[in-house]
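# Everything below, folded, please.
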Amino acid sequence: MSFLLDPPVLFIIGAVLYFLGNRLGLERLAKMTIGLLVVVIFIIFSIFLYLDIFRCVFPIICSGSSGSEFMFHSDITGIYKQDVPLIVAAFLFALYPLFIYFGYATALVMSKRTQLSNELYSYKDLKNRGKDRQAESKHEVVRYPDVNRGIQNKHQAVTHDIDALGKMGATSEIKSRKLTNLFFILVLTIIMLLFYVMEGYLAISSIYFMLGLASAIIFAVLFATKMRTKDLIVLLITSILMAYLVDHLASNAGMWQYNGPPQLLFPTFSFPLFVIPVIGFSHFLSRVFVYVELSGKRFRNVPFVIVLFAFAAFFYMEGYLALATVPVLAMYAAFALLGLFYNNGQVLEYNLALAIVAAGLGGTMELVGISSGLWSFAFGEALPMFISLAWVLNIGAICGITRIFGINLKDSIL
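Down below sits the predicted model:
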């Protein structure tokens, strides 16, 4: 991903998106959404390279260059980041959507060339065309399962209708559930804040981390009050155990270290407050993907599989595979299996939303925490590429574990 390599790559992706999308029967809006996601990923990744947040770890083509040097191919062009005004760099990033559009448009124009058919039609065939269409037309009423809305049975259908009508389900039982959930979240927040102060993280936190933590708490409260109480309790317990396992195994392997006591109580009890917003935002983002017709069962495993391969590649290229111990490798292998198990039972729109939100929110939290000095990674980079993708594995494993106990977090938000 560089200013020299990105334009042709995006052009090719645009052309492939057109032909492959047509072959797979994707609607135009779905192809536009995929193109938008690809462009956003390219822009974010390239900006992080430009700012030297990411290390350049690609074999052969990086040749020991920093992220910004790779963006300009300084070893070839002799141009460095300080030589290019910021407005020019911003303009180059703004051109990215055009590259993928030109690739898509070129493929579209090429496919629209006049083609002669070998089939012969008579006047009678053309005259009866309308009658044949009427004879073939069929109408069918489908109640459930409705994969586009995630409705599997009559109970979910009623819940969906009540939610669509708005506030009709605000009974005393629902109010009691919300208060109970609020109590659990407030208790967890108080415990987390106590360890935040006692372990010394407050003293070294930046204003950005404090704002991020406050935002996570607010969204955790909002989404938790919309969840089933049983689902929330299982989610909290699973998340706490997951955080303890990941942080202790990775810290012992030297992959990352916290600038606090070895007990790691603040990271352990803060993790659920970030998991709940991931589940909540994924619930609402999945509705957007339903609207653009990126939905259904057919490609449900694609988002997680792509993340899995990208995680493995960056885990190796960034050097963390060499640091990982057998328990760490076994842990991530188990997370991958649990994530595949969960994703295979869901629909594309939710799996895609979950991957995007987990990587986005998780990566943002990691970047702010590292820049604040709360924790650091083995090779001193501002943000390892693999860690954002690791959040997708972590969330997938949590969802998989809760699914084993009969709880589908996809349906937990009411």
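# drop to CA atoms for contacts and neighbour counts, all remaining ones
OK.
# Now do whatever helix or strand Ile401 lives in: everything it contacts.
Assigned by DSSP states H and E, Ile401 falls within helix 385-404. Here helix 385-404 makes contact (CA atoms under 8 Å, 6 or more residues apart in numbering) with 54, 234-235, 238-239, 242, 275, 304, 307-308, 310-312, 314-315, 318, 332, 334-343, 354-355, 358-360, 362-363, 366, 408-409.
# tell me the secondary structure for Gln257?
Counting by DSSP: H, G, I helix; E, B strand; the rest coil, the backbone at Gln257 sits in strand.
# structure for this one too, so we can compare:
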Amino acid sequence: MSFIIDPPLLLLCGLAIYLLGKRLNWSRHAKMVVGLAVVLVFVVFSVLLYADIIDCTFPFFSQLNGSTFMFHSDITHIYKPMVPKILVLFLFLLYPIWILAGYSIPLLREKKKRVSKEVFSYSDVKSKSRNKSNTMCYVKKDSHTYESGVSSSLQEEDEAAASANSSIYSVKRGRDTRKCVQDAVESLGGIGRFVKKNDKVLVKVNICGGVPEKMATFTSIDVADALADLIISAGGKPIFADADMIWVKFWPAARDSGYVDWAKKKGVDLVNLSETEIVHFDFGPKSALGIEKVSRELIEADVIISVPTMKTHLLTGVTLAMKNMYGTFPDIDKAKFHKKGIEETILEVNTAFTPNLVIIDGSVGGEAIGPLSATPVNFQTIIASSNVVTADSIACQLMGYSLPYPHPGKKDGNWDRPDPEVKDFYEWGVELILMFPGWDTLFNMGADFLLYDTARLPVLRYLVPTFLQLLHDFFSANLRGIKSTTGDVTRRVVNVCLIGLVALGCAIGYYQSGYFWKSSLLFELGYILAIAVAALASARMKTIHIVMLLVISSLVSYVVEHTNMNAGLLQEAGSTDVSLFTISGWIVMMVVILQLSDFLAAWLKRLQIFQEMKSWRLLPFLAVLAAFLLFASWEGYLGIWNAKVGSIYAIIACLGLFYSWKHPIEWNASLVVVSVAVGGYMELLGSLAGFWTYHFHQILPVFFALSWAVNSMAVHGLAYILHIDLGDREARHLLPEIQEKAGRKAVPSQKRSDPHSGG
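Prediction:
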């Protein structure tokens, strides 16, 4: 096992798993278990070699020790001390990617064999001839047809027909799901309005987008069964279909959810669109998709019916009839559609293959953080419409995205659902990740594992929804109320770029000081997380506040660290004076401390711990200042202070007292606690890594951990003197324009009504 030999071996193992799995009919989970077992063997054995715990005993290499063999130092002249541990971690993290690549290569080659070179267009879609009630999608189709040379008179006739046949919808409720489906379709004019004798009816159900163990995530078989009876009664031939995802395969999902057994008993076709003949479809020159692969079944179907589950989605807010059609793409690589824009992709596929009928299954809906970790809602609702937009609109209203549709029910408009701002942030993050070459597969694999596999595993199926909810709430608290005018977006970009420059300074200083070769993995991961939090915090701040925080932090850091080093209180490895890394690191820490203090202060206010202690605002700083001086004395540092150290900390103490006096106790307590926790943690990691040492050679003097609270107060105090109040959350953040206007109006009215204003 070595970093050179392992990748090709893992590729071959992935190929073997694919071939054996196909030959022995292994399930998806069986392949995953075998693959993970192989990766685990490789990783464990290679780690033991890398750590020189075991020696290399392979033929031709028995004269090498473990780490020399791992790097093939006899050939590459690369030795263990020369390679940073974070790079070694990265190489080990690639191991599952290698085996996945070995599995994916033959899989993709096999799928390519089913792809035809034929190219179809809108005029070839048979179901279009039946679809004259969906105005939104039909108009788009008309414009595309017109560009292709169809006469304008035909276009006018189609638009007139669309106008005459205004969309209708039906909402039925009750415990009998089958009856609700039948009544809803009957209210639209009966199944005969949509299905004629000998029609080939493609019914797009949600199978691969759900978790078999959770009813709220996939289309109910009761709904499918009732619809099958209706189609058969009209003389049509129903085909129930869905398509593979990169990890969620159609047949295992259909079997586990009961669709395979149901289809056999019912005598209807159940089709995996990824296994049908694949053709190319021209979505138009102005389309986000261009020419894309689709199943021939979509082209040749006389009628298309979309039957989604009514549930939420963390990336799109909801996943209903329009999103359900996105699942018809046979390509397992769904990540590429996020690159092109998920909303644009959904629009294009519905424009090309507009459902003739929509039945939204709300018998058991899925709320909270869907689609796969959604919480079941016994909603007992079926929505039917001849217009996909109308159907989705009604469902969205019932879920609470606008004024509820007037049907009485305590859950109407009261679903737990993703915050739209968080949804947009997630989608932005996905698009950003997919900008990097080769990350498509990582995204597909990671997303499906996080959302699908963890939703099925015994313990994780309960933990992951909670984790996703906490993550959602975290981002919601950070993103809520951020303005999105052009100026605000520009400021946000500028702020993040400033943090990016600071991060670059950290990286350069880290290398210059020689820390890169000491390579403390725990420290590096902690610092990367800190930079990410700082970037998120900066995106919420006004530029003047972030600039002031950066400038004052760098000034205070240089003065404090320079004074401490000259007095011999501490010493940085590889530097006789304050390094670029130290100054940049201080800046990052101060932004992180500010952000986390916001959360803690808000929490303390809700708890009302200090409700009766408003006048005790100086208490947190006085307490930490007293502890700071006591530990400086007990640990011996007070005895080696010189006049400069004493003067600097005296000034810092005065700034802290002044700042504390001007701010509420909740904020002061939060700033003190977070500063000690965050600053002390990074001091500890840096000390353990040997980046710096203290005068008395302790791993972490408590005095230095407490100094972070004193220093943070000084930074905030200096900014306050310069009329920038970093502790005023509303003044610091980009707040909604309405709230700002309300605030501006409230001030003069308050003054006019105040008898002591002297006005």
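# And the TM-score between them?
Scored against TM-score structural alignment, normalised by the length of the first structure, the superposed chains reach a TM-score of 0.59; 252 aligned residues with a CA RMSD of 1.6 Å.
# circling back to that earlier point, kindly name the residues of the second structure that line up with the helix holding Ile401 of the first structure.
Residues 702-721 of the second structure are where helix 385-404 of the first structure lands when matched by TM-score structural alignment.
# Repeat that for stretch 31-40 of the first structure.
Going by TM-score structural alignment: stretch 31-40 of the first structure matches no residues.
# got the contact list for Gly339 of the first structure?
So Gly339 of the first structure contacts 304, 393, 395-397, 399-400 (CA under 8 Å, 6+ apart).
# Which residue in the second structure occupies the aligned position of it?
That one, Gly339 of the first structure, aligns with Gly656 by TM-score structural alignment.
# between the helix or strand hosting that match and helix 702-721, how many degrees?
Assigned by DSSP H and E, Gly656 of the second structure belongs to helix 643-661. Angle, helix 643-661 of the second structure to helix 702-721, by axes from the mean of the first three to the mean of the last three CA atoms, to 10 degrees: 60 degrees.
# which of the residues in helix 643-661 of the second structure are buried?
Of all the residues in helix 643-661 of the second structure, those buried under the rule 16 or more other CA atoms under 10 Å are 645, 649, 652-653, 655-661.
# related to what we said a few turns ago, superpose on the second structure and give me the mean offset of the helix holding Ile401 of the first structure.
Superposed on the second structure, helix 385-404 of the first structure shows a mean distance to its aligned partners of 0.5 Å (mean CA distance after the TM-score superposition for the first structure).
# Quick check: Phe42 of the second structure vs Ile278 of the second structure, distance?
Going from Phe42 of the second structure to Ile278 of the second structure by CA to CA, to the nearest Å gives 38 Å.
# who's more crowded, those two?
More crowded of Phe42 of the second structure and Ile278, by other CA atoms under 10 Å: Ile278, with 24 against 19.
# what residue of the first structure takes the place of the more buried one?
So, by TM-score structural alignment, Ile278 of the second structure is left unmatched.
# pretty sure Ile278 of the second structure is touching Ser295, no?
Yes: the pair Ile278 of the second structure / Ser295 is scored as a contact, 4.7 Å apart, by CA atoms under 8 Å.
# Quick check: which element contains Ser295 of the first structure?
Counting by DSSP H and E, Ser295 of the first structure is part of no helix or strand.
# how many other residues sit next to it?
25.
# What of the one 4 residues further on?
Number of residues near Phe299 of the first structure (other CA under 10 Å) recorded here: 15.
# need the contact list for it.
Counted by CA under 8 Å, 6+ apart, Phe299 of the first structure has contacts Leu348.
# Surely it is within a helix?
No: Phe299 of the first structure is assigned coil when assessed by three-state DSSP, not a helix.
# Kindly state which residue of the second structure is aligned to it.
Residue pairing (TM-score structural alignment): Phe299 of the first structure is matched to Trp616 of the second structure.
# can you tell me what part of the second structure stretch 97-109 of the first structure aligns to?
Counting by TM-score structural alignment, stretch 97-109 of the first structure falls onto no part of the second structure.
# List of residues touching that stretch?
Contact partners of stretch 97-109 of the first structure, identified using CA under 8 Å, 6+ apart, comprise 7-8, 10-19, 35-36, 39.
# May I ask you to confirm that Pro261 of the first structure is in contact with Glu199?
Yes: the criterion here is CA under 8 Å, and Pro261 of the first structure meets it with Glu199 at 6.2 Å.
# residue range for stretch 485-505 of the second structure in the first structure?
With TM-score structural alignment as the criterion, stretch 485-505 of the second structure aligns to 171-191.
# I misspoke; the intended subject was stretch 89-104 of the second structure.
Under TM-score structural alignment, there's no match for stretch 89-104 of the second structure.
# Can you identify each of the strands in the stretch 351-500 of the second structure by residue range?
In the stretch 351-500 of the second structure, the strands defined using DSSP state E, counting those that start in this stretch lie at 357-367, 375-377, 381-385.
# Can you give me every residue that contacts the aligned residue in the second structure for Thr238 of the first structure?
When the second structure is aligned by TM-score structural alignment, Thr238 of the first structure is paired with Ile552. By CA under 8 Å, 6+ apart, the residues touching Ile552 of the second structure are 715, 718-719.
# Then Met365 of the first structure?
By CA under 8 Å, 6+ apart, Met365 of the first structure lies in contact with 209, 212.
# Sticking with it, tell me its helix or strand.
When the helices and strands are read off by DSSP H and E, the one containing Met365 of the first structure is helix 348-371.
# which is the next helix or strand following that helix?
The first helix or strand that comes after helix 348-371 of the first structure along the chain, using DSSP H and E, is strand 375-377.
# His723 of the second structure falls within a helix, correct?
No: read with three-state DSSP, His723 of the second structure is coil and lies in no helix.
# okay, now it: neighbour count?
9.
# and what of the one 4 residues further on?
Gly727 of the second structure has 22 neighbouring residues, counting by other CA under 10 Å.
# can you check the one 3 residues further on too?
Counted with other CA under 10 Å, the neighbours of Glu730 of the second structure add up to 12.
# and it, helix, strand or coil?
helix.
# How about the contacts made by it?
Shown here is Glu730 of the second structure, which makes no contacts under the criterion CA under 8 Å, 6+ apart.
# again, only using 10 Å
Contacts for Glu730 of the second structure were tallied using CA atoms under 10 Å, 6 or more residues apart in numbering; they are 541, 739-740.
# Same list (those residues) but as JSON lines, adding neighbour count.
Formatted as JSON lines, those follow (neighbours: other CA atoms under 10 Å):
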{"residue": "Met541", "neighbour count": "25"}
{"residue": "Gln739", "neighbour count": "12"}
{"residue": "Glu740", "neighbour count": "14"}
